[in-house]
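**Q** A structural model of the following input is requested.
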Amino acid sequence: MARTGRRPGPTQTRADILAAARGQFGAHGFAGATIRAIAAEAGVNPALIHHFFGTKEQVFVAALNLPANPAVLVETILDGPREQAGERLLRLFLALWTAPEPSRAFLALVRSVSTNERAATMLREFVETAILARVAEALDVPKLRATGLAAQLIGLAMVRYVVRVEPLASATDDEVVALVAPVLQHYLTP
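**A** Next up is the predicted model:
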């Protein structure tokens, strides 16, 4: 009698799905890749992708080893008083850049998107749909303002963590929050 369920021993399925996802996202961008196409390339049922990862966004985060989950970022921005959303977002952003594992991943991501147009396209599509559009809609702010917020954060990361311009590079998180959070809050205020 045939045995049902998962085969005994180690499985390569998760790694196969991630490899297929990288291929699909690389070839078609975030917007063009589909769970069905990833499943077909990996030779699995689409339900298995949902089992391992959940949504397309979560597959993207895992496949590209992104240092932050966009759902957590959006939840952080929206969870609490609106007049403190800029500070909440900035404190989370600073924490991600100072934790060893996420900061290495962020540096690698910044370097790859600044030198590779395909990587930049994938990340742009992802950020636009998974983060900026959701924040703009939830807070009823124009997408241009949400994009301005992203530009502020990316500029901060480049100056503070990549290029390391002083005195911003060595300022405390509280000093950076006092300086930048009001600007971020401006973008989030209708």
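
**Q** C-alpha only now, for contacts and for neighbours.
**A** OK.

**Q** so where do the helices sit in the protein?
**A** Shown for the chain, the helices assigned by DSSP state H span residues 13-32, 35-42, 46-52, 56-63, 70-78, 85-98, 100-115, 117-126, 133-139, 143-157, 173-188.

**Q** Second chain to compare with the first, below:
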Amino acid sequence: MSGATPDRDPTTARRRGRPPRSEAGDTRERILAAAREEFSERGYEKTSVRGIAKAAGVDSALVHHYFGTKEQVFEAVALTLAPALNATPGVADGPLEEAGERLTRFLFGLWENPVYRAPLLAVVRSAVNNETAAAVFRRMIVTQVLSRVAGRLDAPDAELRAELAAAQLVGCAMLRYVIKMEPLASADVEQVIARLAPVVQGHLTGA
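**A** Here you go, the predicted structure:
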């Protein structure tokens, strides 16, 4: 029939706006990279799926297609820290009298690594004023870090000690990397570690 549209091959048909299968991985990574930047700069409350889509150069429907809700996008950003946090057993191992330095060096090593700084900023900035983000942060820190450290401490208040150590480190990281308070923000990281590690050690094993 004149003007008739040829039948489309059902194996190649796809929904409007969805990239070909060969490009799907690149599109997903581009969205994830945009989400890291948006959450790290704006925090959870001020970040939107539409904003992430615009930064990634895609339609909002694609963000929902690959990740789901904004909360699920945020969790995907937080999960990019998983490879580093899985190294925590090494931090918890070794002599207890050196645990403070190992834990301090581990945390600041993450912040100094450009691969992990953006997702860390996203998680920390968002956790300050949003319960959804805070829940992700607590789950990540408690499960991956604090429980392992506390498990090494022979003390009735082991969990409190580990949390106080974490508070010391997270607070210092906030001032240095998020608030950027001088002179801490530009101090040599080795100097910061050398001064902070004994304090962390005191929380873990002190009287």
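
**Q** one step back: which one of the helices of structure 1 lies closest to Arg164 of structure 1?
**A** Checking the helices of structure 1 against Arg164 of structure 1 by CA to CA gives helix 143-157 as the closest, at 8.9 Å.

**Q** how much does that closest one stray from structure 2?
**A** Superposing on structure 2 places helix 143-157 of structure 1 at an average distance of 0.7 Å from its equivalents, by mean CA distance after the TM-score superposition for structure 1.

**Q** Give the aligned range of that helix in structure 2.
**A** Under TM-score structural alignment, helix 143-157 of structure 1 corresponds to residues 159-173 of structure 2.

**Q** ok, now stretch 95-115 of structure 1?
**A** Mapped onto structure 2 using TM-score structural alignment, stretch 95-115 of structure 1 covers residues 109-129.

**Q** how far does that stretch sit from the chain's center?
**A** Centroid separation for stretch 109-129 of structure 2 versus its chain: 5 Å, with CA atoms, centre = their mean, to the nearest Å.

**Q** List the neighbours of that stretch that are in contact with it.
**A** 36-45, 77-78, 80-81, 84, 133-137, 173-174, 177-178 (CA atoms under 8 Å, 6 or more residues apart in numbering).

**Q** buried ones in that stretch?
**A** Neighbour counts over stretch 109-129 of structure 2 (16 or more other CA atoms under 10 Å) mark 109-111, 116-127 as buried.

**Q** can you check stretch 80-87 of structure 1 too?
**A** 84-87.

**Q** and the gap between the nearest residue to Val178 of structure 2 once chain neighbours are set aside and Val115 of structure 2?
**A** Among residues not flanking Val178 of structure 2 along the chain, Leu121 sits closest, at 6.9 Å (CA to CA, 6 or more residues apart in numbering). Separation of Leu121 of structure 2 from Val115 of structure 2 (CA to CA, to the nearest Å): 11 Å.

**Q** Where in structure 1 does stretch 39-56 of structure 2 fall?
**A** Alignment note (TM-score structural alignment): stretch 39-56 of structure 2 is unmatched in structure 1.

**Q** neighbouring contacts of that stretch?
**A** Stretch 39-56 of structure 2 is contacted from outside by 30-31, 33-35, 38, 59-60, 62-63, 69-70, 74, 118-123, 125-127, 129-130, 133, using CA under 8 Å, 6+ apart.

**Q** quick one: what's aligned to Ser170 of structure 1 in structure 2?
**A** Matched across to structure 2, Ser170 of structure 1 falls on Ser186, judged by TM-score structural alignment.

**Q** Distance-wise, check its match relative to Ile52 of structure 2.
**A** Ser186 of structure 2 is 31 Å from Ile52 of structure 2, where distance means CA to CA.
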